[in-house]
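A.B. asks: Provided below are the primary sequence and the corresponding predicted coordinates.
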Amino acid sequence: MTSIIMNQKVRVRFAPSPTGPLHIGGVRTALYNYLYTKQKGGDFILRIEDTDSARFVPGAEEYIQETFDWLGLTFDESPSKGGEYGPYRQSERKEIYKKYVNQLLDKGAAYIAFDTPEELDSKRSEISNFQYDASTRNLMRNSLTLSEEETDALISAGTQYVVRIKIEPGIDITVNDMIRGKVVINSSVLDDKVIYKSADELPTYHLANVVDDHLMKITHVIRGEEWLPSAPLHVWLYQSLEWEDTMPSFAHLPLLLKPDGKGKLSKRDGDRLGFPVFPLEWKDPQTSEISSGYREKGYLHEAIINFLAFLGWNPGTEQEIFSLEELVEAFSFERCSKSGAKFDIEKAKWYNHQYIARMPDEELAKLFVPLLTEKGISSTTEKISKVVSLVKDRATFVSDLWEQSSFFFLAPETYDEKTVRKRWKKETPEHMQQLIDLNMQMVDFSAHNQEKVVMEWIKTNELHTGNIMNAYRLAIVGEGKGPHMFDITELIGKEETNKRLLTAIKRIEIQENV
């Protein structure tokens, strides 16, 4: 049963483990948490679940925070920001958990187990499909089968132990899920999960998760579908700790599926198909292996947010481009899918193209400047802004802008041979010289006036428009590509235009004569 206190402020948490780089599916989960709580005027909390000390990876927590800084998803409470319900790292909350472990032990809802890994392996080989539960716990070495004196003596001797939750069989556990509806699981299929380990004096994920959600007043637990099997155990823990009245609402999001075949999206799929599965580039501290990230590949954070929002949710309209504010307003769990969402990198590229095409020219120019600087190009902000306005419709990434616009900054050094054979005729040099003369006479070298004068000259001399203009483009650009021809010549100016025409006449004639 779920019974959030009416009118309580919505509080959600994103709770990753610092065991490596953050998977893009985790980013999608965090995004849905953010959209829901901001729509409700609530709080968005980052909690680091680092109780698994054996799997801790240096730098992983910093990577997580940097990811959300890049995405522009701001936490209201976090390890770095602090808050009323901290600490926000589970490793710093040891004493808090111990209190509730003892509470469960005192009321008989949990017990101490001393079984060694070897003893557990032996039992697994002895009993097919063995699990530690009501049917097997009496065969094991624990405080249910040992006397209180024996148990105390083992603890006093420093024998390592775990605490297991005691699941009573034959009880229906109901999980009310905002996406999947009512999910009923019989307790007989659950095992007595370990909730605490004496070796590091830390709880496992299950207990720490429930205790923290309760103490941090979390109202909604929004997480991936892979955590759905844990939900009945968490409900059981809430009930065992007599916290039913504060049990959060659950929402288990659909899995992100690989683009081809079946199964969950993995790093191996990204490596195989050539796309990142991490938001930022990650360098493994042990192997130095570098895994690519969406930021470093040139994706805009706005595009990634929009792309991820549509992996498992749709607004019920034809609209596909949403600002973060629009997503907050439109989001609802009623329109979340129960089935997995197939990952489509081409759609991610489409979103990136859309955001580049819609970005204000001045803003896009600022992103383009570092690339120009690398190429040794120095230009005015005004010119760069005009250039990107002409070519951004052809770009998927900022890096594409150079390929689409290099001719605005550098004269061609070579000419596309196929275009030369097709467009550069015997009479072309003479026509290009006439164009030079025509340009020299123009006082107004705006694109509009150029087009008017040149088209009139073509018409008066009964020339073929296609032949003239394609040869003109070849001379200025070096190949048959680019935006409107007179927009190019206006931006590079009359002197540079005529210089390129003269160079083409000389060089292409030489190529023709070889």
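C.D. replies: Arrived safely, thanks for sending.
A.B. asks: can we go C-alpha only for contacts and neighbour counts from here?
C.D. replies: Will do.
A.B. asks: show me what the longest helix along the chain is packed up against.
C.D. replies: The residue-count maximum for a helix in the chain (DSSP state H) belongs to helix 494-513. Here helix 494-513 touches helix 428-441, helix 465-477, going by 3 or more CA pairs under 8 Å, 6 or more residues apart in numbering; DSSP states H and E.
A.B. asks: what's the offset of that helix from the middle of its chain?
C.D. replies: How far helix 494-513 lies from its chain's middle: 48 Å, per CA atoms, centre = their mean, to the nearest Å.
A.B. asks: got a list of contacts for stretch 323-337?
C.D. replies: Stretch 323-337 is contacted from outside by 35-36, 38-39, 178-179, 251, 253-254, 302, 305-306, 309, 312-316, using CA atoms under 8 Å, 6 or more residues apart in numbering.
A.B. asks: report the buried residues of it.
C.D. replies: 324, 327-328, 330-333, 336-337 (16 or more other CA atoms under 10 Å).
A.B. asks: what's the farthest-apart pair in those?
C.D. replies: For the buried residues of stretch 323-337, the maximum inter-member distance is 20.2 Å, found between 324 and 337 (CA to CA).
A.B. asks: what about versus this one:
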Amino acid sequence: MTVRTRFAPSPTGLLHIGGVRTALFSWAYARKNQGVFVLRIEDTDLERSTPESVQAILDGMQWVGLAHDEGPFYQMQRMDRYKVVLQEMLAQGSAYYCYTSKEELDQMRADAEARGEKPRYDRRWRPERGKTLPAVPEGVQPVVRFRNPVDGVVAWDDAVKGRIEIANSELDDLIIARPDGTPTYNFCVVVDDWDMGITHVIRGDDHVNNTPRQINILAALGAPLPVYGHLPMILNADGQKMSKRRDAVSVVDYSQQGILPEALLNYLARLGWGHGDDEFFTLEQFVEWFDLKNVSPSPSRFDREKMLWINQQHMKAADNARLAALTEPFLSKLGCDTQQGPALVDVIALLKERVTNLVDLAAQASYFFRHDAAPAELAAQHLGEEARARLARFKTVLADTAWDAPALSAAIKAFVASEGVKMPLVGMPLRAALCGTTQTPSVDLVLHLLGKEEVLKRLDHIEA
């Protein structure tokens, strides 16, 4: 048997990180077992589904690097297939037409609540041997309901949560087609999983209540049952469900915050799954180690600081040229022209171990490509009259210094000694004057990368 998994988001918004983790685990399980990973877009919610959301899903999947083997398949393009299956179910008696009005359903609900019972459809249109059905009302378009078993239990061995059993008496006869004939979510999913040969359905545990209904429909169709694995929810730091209002929840948020895609996947993999004490690992290692039996059934909390630490480790390990290409758009937003200044790849090599994300990397790199005056408070602290006079003297020294890091380091040390001061009284004013900040790497390395002409030009702006 070839393992076949699927990721099936609804295009009603941006790609959520919970969805990314689901996609990651489904993708990894297929890769681990030399299987097939299918991408399916469940776009039957016409009121909420948008082309923009479809594109956001495709772009998000491409950004994180989870390539699908088949698809994307779109449910709206499979309507003819659904209607064929509906007619087959109606013919064999596993589905039936229901003409119950909204007012009748509301009354059923009110009566059930008055009796202290769970509201449910009373199956008045369900055909039974010896039962007389109501007269078909004129001008009413019926829904199609699934004839759910009334006895026994639906049971499955969940790959994450273990054995789950739900009594059929808890399930009503689900609507599988609306009055206009369009099929509903639970029906489409069943037909899709059957047609696409999905062997393992890995999804969020908000779908647990859908699973017994889908199992019963698959059984009625005579279709094989996939293995189900329901992943626990991702909570925010306060233990609440992550919300668009409070939390960064889409991959767009994290790309804009300068998080590397491999770092986001690394962090999401650790939410609910583990391999010993390993925290930092590659996607290839994750695939090698991944097993559904190691997924925890308990919710996980999103820890931003831990994610940033993971991101920092991936930045340290990243190729400098790739990191430079990823950082360049952030520098552009800061008004920096990276063609005017030192090679960006050299700047990245100098700075990347000092930051946790690309936004901060761009901010720290900006002074190599744009000269901003030190803020007033910093200037008052480090660029007083005495400091400016000292920098003017040091500029004369630099003009005659060979421009490599060892020579610059030696020149700084000699100048500090000649001035009879400690290093900070030269280094801090120099950083403030050249970079507009005192938070920089070793000043000789900064001088070397800025270049002699640029350093002397920037020091010209400091009046003695």
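C.D. replies: In hand now; what should we look at? In this text the structure is predicted, and so the values were computed from the model without any measurement.
A.B. asks: buried residues in the longest helix of the first structure?
C.D. replies: 494, 496-498, 500-505, 507-509.
A.B. asks: okay if I get those as JSON lines plus distance to residue 144 of the first structure?
C.D. replies: Formatted as JSON lines, these follow (distance: CA to CA, whole Å):
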{"residue": "494", "distance to residue 144 of the first structure": "93"}
{"residue": "496", "distance to residue 144 of the first structure": "90"}
{"residue": "497", "distance to residue 144 of the first structure": "91"}
{"residue": "498", "distance to residue 144 of the first structure": "95"}
{"residue": "500", "distance to residue 144 of the first structure": "91"}
{"residue": "501", "distance to residue 144 of the first structure": "94"}
{"residue": "502", "distance to residue 144 of the first structure": "96"}
{"residue": "503", "distance to residue 144 of the first structure": "93"}
{"residue": "504", "distance to residue 144 of the first structure": "93"}
{"residue": "505", "distance to residue 144 of the first structure": "96"}
{"residue": "507", "distance to residue 144 of the first structure": "93"}
{"residue": "508", "distance to residue 144 of the first structure": "93"}
{"residue": "509", "distance to residue 144 of the first structure": "97"}
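A.B. asks: ok, which stretches of the stretch 101-250 of the first structure are helices?
C.D. replies: Ranges of helices in the stretch 101-250 of the first structure, per DSSP state H, counting those that start in this stretch, are 117-126, 148-156, 205-215, 231-240.
A.B. asks: any idea how many residues pack against residue 133 of the first structure?
C.D. replies: Using other CA atoms under 10 Å, residue 133 of the first structure has 21 other residues around it.
A.B. asks: contacting residues for it?
C.D. replies: Counting by CA under 8 Å, 6+ apart, residue 133 of the first structure has contacts 166-167, 190-192.
A.B. asks: switch to 6 Å and redo it
C.D. replies: Residue 133 of the first structure makes contacts with 191-192, as judged by CA atoms under 6 Å, 6 or more residues apart in numbering.
A.B. asks: do you know how far it is from residue 169 of the first structure?
C.D. replies: Using CA to CA, to the nearest Å, one gets 9 Å for the distance from residue 133 of the first structure to residue 169 of the first structure.
A.B. asks: and residue 494 of the first structure, what pairs with it in the second structure?
C.D. replies: Counting by TM-score structural alignment, residue 494 of the first structure corresponds to residue 452 in the second structure.
A.B. asks: look up the closest residue to its match, ignoring the ones flanking it.
C.D. replies: Nearest residue to residue 452 of the second structure in three dimensions, chain neighbours excluded: residue 403, at 6.7 Å (CA to CA, 6 or more residues apart in numbering).
A.B. asks: could you check how far that neighbour is from residue 350 of the second structure?
C.D. replies: Using CA to CA, residue 403 of the second structure is found at 17 Å from residue 350 of the second structure.
A.B. asks: next: residue 114 of the second structure.
C.D. replies: 72 Å.
A.B. asks: swap in residue 8 of the second structure?
C.D. replies: For residue 8 of the second structure, the distance to residue 350 of the second structure - CA to CA - is 42 Å.
A.B. asks: repeat that for residue 413 of the second structure.
C.D. replies: Using CA to CA, residue 413 of the second structure is found at 21 Å from residue 350 of the second structure.
A.B. asks: same deal with residue 366 of the second structure?
C.D. replies: The value you get for residue 366 of the second structure to residue 350 of the second structure, if CA to CA is used, is 13 Å.
A.B. asks: quick one: which of these two has more around it?
C.D. replies: A count of neighbours by other CA under 10 Å puts residue 366 above the other of residue 366 of the second structure and residue 350, at 22 against 18.
A.B. asks: can you count the residues close to residue 185 of the first structure?
C.D. replies: Number of residues near residue 185 of the first structure (other CA under 10 Å) recorded here: 18.
A.B. asks: counting neighbours, what do you get for residue 191 of the first structure?
C.D. replies: Counted with other CA under 10 Å, residue 191 of the first structure comes out at 22.
A.B. asks: so how far is residue 277 of the second structure from the equivalent of it over in the second structure?
C.D. replies: Using TM-score structural alignment, the partner of residue 191 of the first structure in the second structure is residue 172. Per CA to CA, residue 172 of the second structure is found 46 Å from residue 277 of the second structure.
A.B. asks: now swap in residue 84 of the second structure and tell me
C.D. replies: Counting by CA to CA, the gap from residue 84 of the second structure to residue 277 of the second structure is 51 Å.
A.B. asks: kindly report the same for residue 413 of the second structure.
C.D. replies: Look at residue 413 of the second structure and residue 277 of the second structure: by CA to CA, they are 45 Å apart.
A.B. asks: what segments of the stretch 1-150 of the second structure are strands?
C.D. replies: 4-7, 36-41, 70-74, 95-98, 143-146 (DSSP state E, counting those that start in this stretch).
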